[in-house]
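1. Any chance you could fold what I've pasted below:
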Amino acid sequence: MRATLMYEAGDVRVEEVPDPVIARPTDALVRITASCICGSDLWPYGSMSAADGPNRTGHEFIGLVEDTGSEVTTLRRGDLVVAPFAISDNTCTFCREGMHTSCGNIMAGFWDDLVEEGGQAEAIRVPLADGTLVKLPVAPDSALIPSLLTLADVFPTGYHAATAGGVNERTVVSVIGDGAVGLLAVLAAKLLGAEQIILMGRHQERTDLGRNFGATDVVSARGEEGIEAVRDITRGHGTHVVLECVGAMPAYEQALGVVRPGGVISRVGLPQYEQAPIGFGTLFRHNNRLTGGPAPVRAYIEKLMPAVLDGSVEPGRVFDATTGLGGVPAGYQAMADRERLKVLVKS
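-> Below is the predicted model of the structure:
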């Protein structure tokens, strides 16, 4: 079969690799019908050394179950499923508390860490299939597939940012980043009742979509100028909740600048730094709180799916390009060059 491999920064290839096989009785084999390129994939695409490659890529996909191990009980051949970006058993103490990204099962974890396969491929082996995969009540060619695919990562990640930050109808919210996660954090904040949502982004096509999702204000400036613009909008106060959806240090510093005293910074952008200021002069002085982390996507899929199925939300609008598997390398480059927001891959 064909699969995507990243050899080093800027070098992504689609090559023939061995077909996946059942390795454990809790596995399922899935033929991938739709996948995508994630903004977090761009970090290694911009920096990975040749010594660390090649690696299989992709952690968001929908597909058809082709085979299951002897202990899989909830899935059968032909089921259409969506996979969250973390593997979990959905039964352990942490999963029952909604922290699937901290699942205690020894076979749980992130795709990149546990499975030498990836979702940007024709097929994949899924460990802990009963806990990880969620069945979809549509056909593989449904018009809802793009929106249902966002349930694998970006929509629940934006929703996690908003819920972890405590967004409600009484909070003024700022969202840092106009990537797919940032835009869907806007949508999530709107769903949770926020009446004022300030989107900090500088790509007009993206911020226009953000307005459609619920942003009431857009600030295109960065750094101190951007911070001052948000404070002007909020009468000098800043916002109750800041959803940081980038992961770079300038984004975190911007969050510190726009958060209101007593407010919350909720980070879901994959941090590209190991240390961040949290001392007296930053968080401590004004009783600000820092929260967030990798979204326990599995905990949110079934909560968010009904709104996708009934068409009341359309998170799939973040996809602005579609390609086949052979077009994935060009898709990486287009996203890295900010020519595309998010690329959908149809197998």
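
2. When you work out contacts or count neighbours from here on, use the C-alpha atoms and nothing else.
-> OK.

3. what's the residue in the chain sticking out farthest from the centre in contact with, if anything?
-> Centroid-distance maximum for the chain: residue 235 at 32.3 Å, with CA atoms, centre = their mean. Residues counted as contacts of residue 235 (CA atoms under 8 Å, 6 or more residues apart in numbering): none.

4. What of residue 56?
-> 3-6, 112, 116-118, 120.

5. In three-state terms, label the nearest residue to it once chain neighbours are set aside for me.
-> Closest residue to residue 56 apart from its sequence neighbours, by CA to CA, 6 or more residues apart in numbering: residue 5 at 4.4 Å. Three-state call for residue 5 (DSSP: H, G, I helix; E, B strand; the rest coil): strand.

6. Do I have it right that residue 5 meets residue 52?
-> No - taking contacts as CA atoms under 8 Å, residue 5 lies outside contact range of residue 52: 11.7 Å.

7. who touches the residue nearest to residue 56 in this structure?
-> 12-15, 54-57 are the contacts of residue 5 under CA under 8 Å, 6+ apart.

8. Going along the chain, name the helices of the stretch 101-250 of the chain.
-> 111-114, 129-132, 145-149, 154-164, 180-191, 204-213, 223-233, 249-258 (DSSP state H, counting those that start in this stretch).

9. Wait, a helix at residue 330?
-> Yes - per three-state DSSP, residue 330 lies within a helix segment.

10. burial count for it?
-> By other CA atoms under 10 Å, the residues close to residue 330 number 14.

11. What separation is there between it and residue 176?
-> For residue 330, the distance to residue 176 equals 27 Å [CA to CA, to the nearest Å].

12. And for residue 100?
-> 25 Å.

13. Setting the sequence-adjacent residues aside, check what's closest to the residue most central in space within the chain.
-> The centre of the chain sits closest to residue 154, judged by CA atoms, centre = their mean, with a distance of 3.0 Å. Distance criterion CA to CA, 6+ apart; nearest residue to residue 154, sequence neighbours excluded, is residue 181 at 5.1 Å.

14. Now the second one, please; I'll put the structures next to each other:
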Amino acid sequence: MKATILYGPGDIRYEGVNDPKIIHPTDAIIKLSATCICGSDLWPYRGLQPNEGPAHMGHEYCGVVVEVGSAVRTIRPGQFVVGSFCLSDNTCPHCKFGFQSSCEQREFMSGAQAPYARVALADGTLVATKELPGSDLIPHLLATSDVLGTGWYAADAADVKEGSTVAVVGDGAVGLMGVLATKEMGAERIIAMSRHKMRQDLAREFGATDIVVERGAEGIARVRELTRGVGADSVLECVGTQEAMSQALECARPGGTIGYVGVPHGVTFDGQALFFAQRRMLGGPAPVRRFLPDLMDRVLNGRIQPGKVFDLTLPIDQVAEGYKAMDQRRAIKTLLTV
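-> Predicted coordinates:
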């Protein structure tokens, strides 16, 4: 088969590789129904993250199981499944505590930008639907695999509650999913920080009540103005840069909570400033597996349509154009048809 390989900054290719095989008895092989490009894939694509040799790309996936290892018990061929980018056994102490992304056997998914993929720890990682979904649901179910699950975790980590005032830092796909998540959790005021009209419109569709176009000190001042000088109860940091983290901290009220899911690049903290700020912080790689059953049910019941975040759809053999479009901010998130 062919698969997406990153050779170096800007050098993404769709080329022949060996078909995936069962390696461990806990593995499964799935036939992808669709896959996509993640914002985090752009870090190595841009040369901002080390990449040792050719890397098989892709960690967001859904599809039909075609083969399982001898130790797999709950997943069977023919089922439609969605899985997390963090592969987990879902039985260790960390998994049972709801942090499958810190599983004692954790692996990170790769190689999903391809027609077929191997999923390790299949029983703990994959969640099956009762029946095969229609093609119209595939983009929405695919979104639950990472981008929605990550945005949802940002809101959960930020302790969003009924009636909360929330600020979302970052208007990429994860930030937009954070807006959707906070709306679903009952936030009363949702402030999306965005400079881009198309992203602003989507944020409003997902539930944003206010848009702040300013950044830095001006953006912080605007959030304070909207909250009558108090600050937000909850802030979602969905970028990973120093500017975004600083903005998130300053937008939160004393006693407020920051949920941070942007992979940090060059982020540092001033211990004394944190001490006197009196803000809570929780974040990291999202334990998507904790949320998957609920998120999939919301999609299947027609309650949410997170797949609207995909604003560019390409056949997988045009994956290089998908990376380029996202790198140049011509697309929020690219869906790849298989």
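
15. Just give the TM-score of the two.
-> Remark: TM-score between the superposed chains equals 0.96 [TM-score structural alignment, normalised by the length of the second structure]; 338 aligned residues with a CA RMSD of 1.5 Å.

16. re the thing from before, please tell me how far the aligned partner of the residue farthest from the centre of the first structure in the second structure sits from residue 250 of the second structure.
-> Superposed on the second structure with TM-score structural alignment, residue 235 of the first structure falls opposite residue 228. Counting by CA to CA, the separation of residue 228 of the second structure from residue 250 of the second structure is 14 Å.

17. How about residue 218 of the second structure?
-> In terms of CA to CA, residue 218 of the second structure sits 11 Å off from residue 250 of the second structure.

18. the more surrounded of those two?
-> residue 250 (22 against 13).

19. so that one makes contact with residue 220?
-> Yes - here residue 250 of the second structure reaches residue 220: they are 6.4 Å apart, a contact under CA under 8 Å.

20. picking up where we left off before, filter the contacts of residue 56 of the first structure down to the buried ones.
-> Listed as buried from these are 3-6, 112, 117-118, 120; burial here means 16 or more other CA atoms under 10 Å.

21. Tabulate these in CSV, adding columns for distance to residue 247 of the first structure.
-> Putting these into CSV (distance: CA to CA, whole Å) gives the following:
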residue, distance to residue 247 of the first structure
3, 28
4, 25
5, 24
6, 21
112, 19
117, 25
118, 23
120, 23
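
22. Would you check which pair of those lies furthest apart?
-> 3 and 112 (14.3 Å; CA to CA).

23. per the alignment, residue 19 of the second structure corresponds to what in the first structure?
-> By TM-score structural alignment, residue 19 of the second structure lines up with residue 19.

24. Okay, the nearest residue to that match once chain neighbours are set aside and residue 308 of the first structure: tell me how far apart.
-> Spatial nearest neighbour of residue 19 of the first structure, chain neighbours left out: residue 1 (5.7 Å); criterion: CA to CA, 6+ apart. Counting by CA to CA, the gap from residue 1 of the first structure to residue 308 of the first structure is 32 Å.

25. for residue 32 of the first structure, same thing?
-> 20 Å.

26. out of the two, which sits in the more crowded spot?
-> residue 32 (25 against 18).

27. what sits against that one?
-> 61-64, 119, 121-124, 347.

28. Repeat that for residue 126 of the first structure.
-> Per CA under 8 Å, 6+ apart, neighbours of residue 126 of the first structure: 27-30, 132.

29. closest to residue 150 of the first structure among those residues?
-> Using CA to CA, the contacts of residue 126 of the first structure come closest to residue 150 of the first structure at residue 132, 15.6 Å.

30. roughly how far apart are the aligned partner of the closest one in the second structure and residue 11 of the second structure?
-> Alignment note (TM-score structural alignment): residue 132 of the first structure maps to residue 125 of the second structure. Applying CA to CA, the value for residue 125 of the second structure to residue 11 of the second structure is 31 Å.

31. Comparing the two, which shows the higher neighbour count?
-> The neighbour comparison of residue 125 of the second structure against residue 11 (other CA under 10 Å) goes to residue 125, with 24 against 13.

32. Cross-check the contact I'm expecting between that one and residue 89.
-> Yes - with contact defined as CA under 8 Å, residue 125 of the second structure counts as touching residue 89 (6.6 Å).

33. State the number of residues packed around residue 204 of the first structure.
-> 12.

34. residue in the second structure matching it?
-> So residue 204 of the first structure corresponds to residue 197, using TM-score structural alignment.

35. same check, this time on residue 263 of the first structure
-> Using TM-score structural alignment, residue 263 of the first structure lines up with residue 256 in the second structure.

36. and its match, what element?
-> strand 252-260 (DSSP states H and E).

37. for that strand, packing partners?
-> helix 147-157, strand 232-237, strand 280-283 (3 or more CA pairs under 8 Å, 6 or more residues apart in numbering; DSSP states H and E).

38. Go again with 10 Å.
-> helix 147-157, strand 165-169, helix 216-226, strand 232-237, helix 242-251, helix 271-277, strand 280-283 (3 or more CA pairs under 10 Å, 6 or more residues apart in numbering; DSSP states H and E).

39. Just put the ones you listed in a markdown table and tack on distance to residue 139 of the second structure.
-> A markdown table is the format used below for those (distance: least, CA to CA, whole Å):
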| stretch | distance to residue 139 of the second structure |
| --- | --- |
| helix 147-157 | 11 |
| strand 165-169 | 23 |
| helix 216-226 | 33 |
| strand 232-237 | 24 |
| helix 242-251 | 28 |
| helix 271-277 | 40 |
| strand 280-283 | 26 |
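
40. And those: which comes nearest residue 262 of the second structure?
-> strand 232-237 (6.3 Å).

41. By how much does the closest one deviate from the first structure on average?
-> After superposition onto the first structure, strand 232-237 of the second structure sits on average 0.8 Å from its aligned residues (mean CA distance after the TM-score superposition for the first structure).

42. Need the nearest residue in space to residue 242 of the second structure, chain neighbours excluded.
-> In this structure, residue 242 of the second structure finds its nearest non-sequential neighbour in residue 267, 4.7 Å apart by CA to CA, 6+ apart.

43. what sits against the one you found?
-> Residues in contact with residue 267 of the second structure (CA atoms under 10 Å, 6 or more residues apart in numbering) are 240-246.

44. Buried ones among those?
-> 240-241, 244-246.
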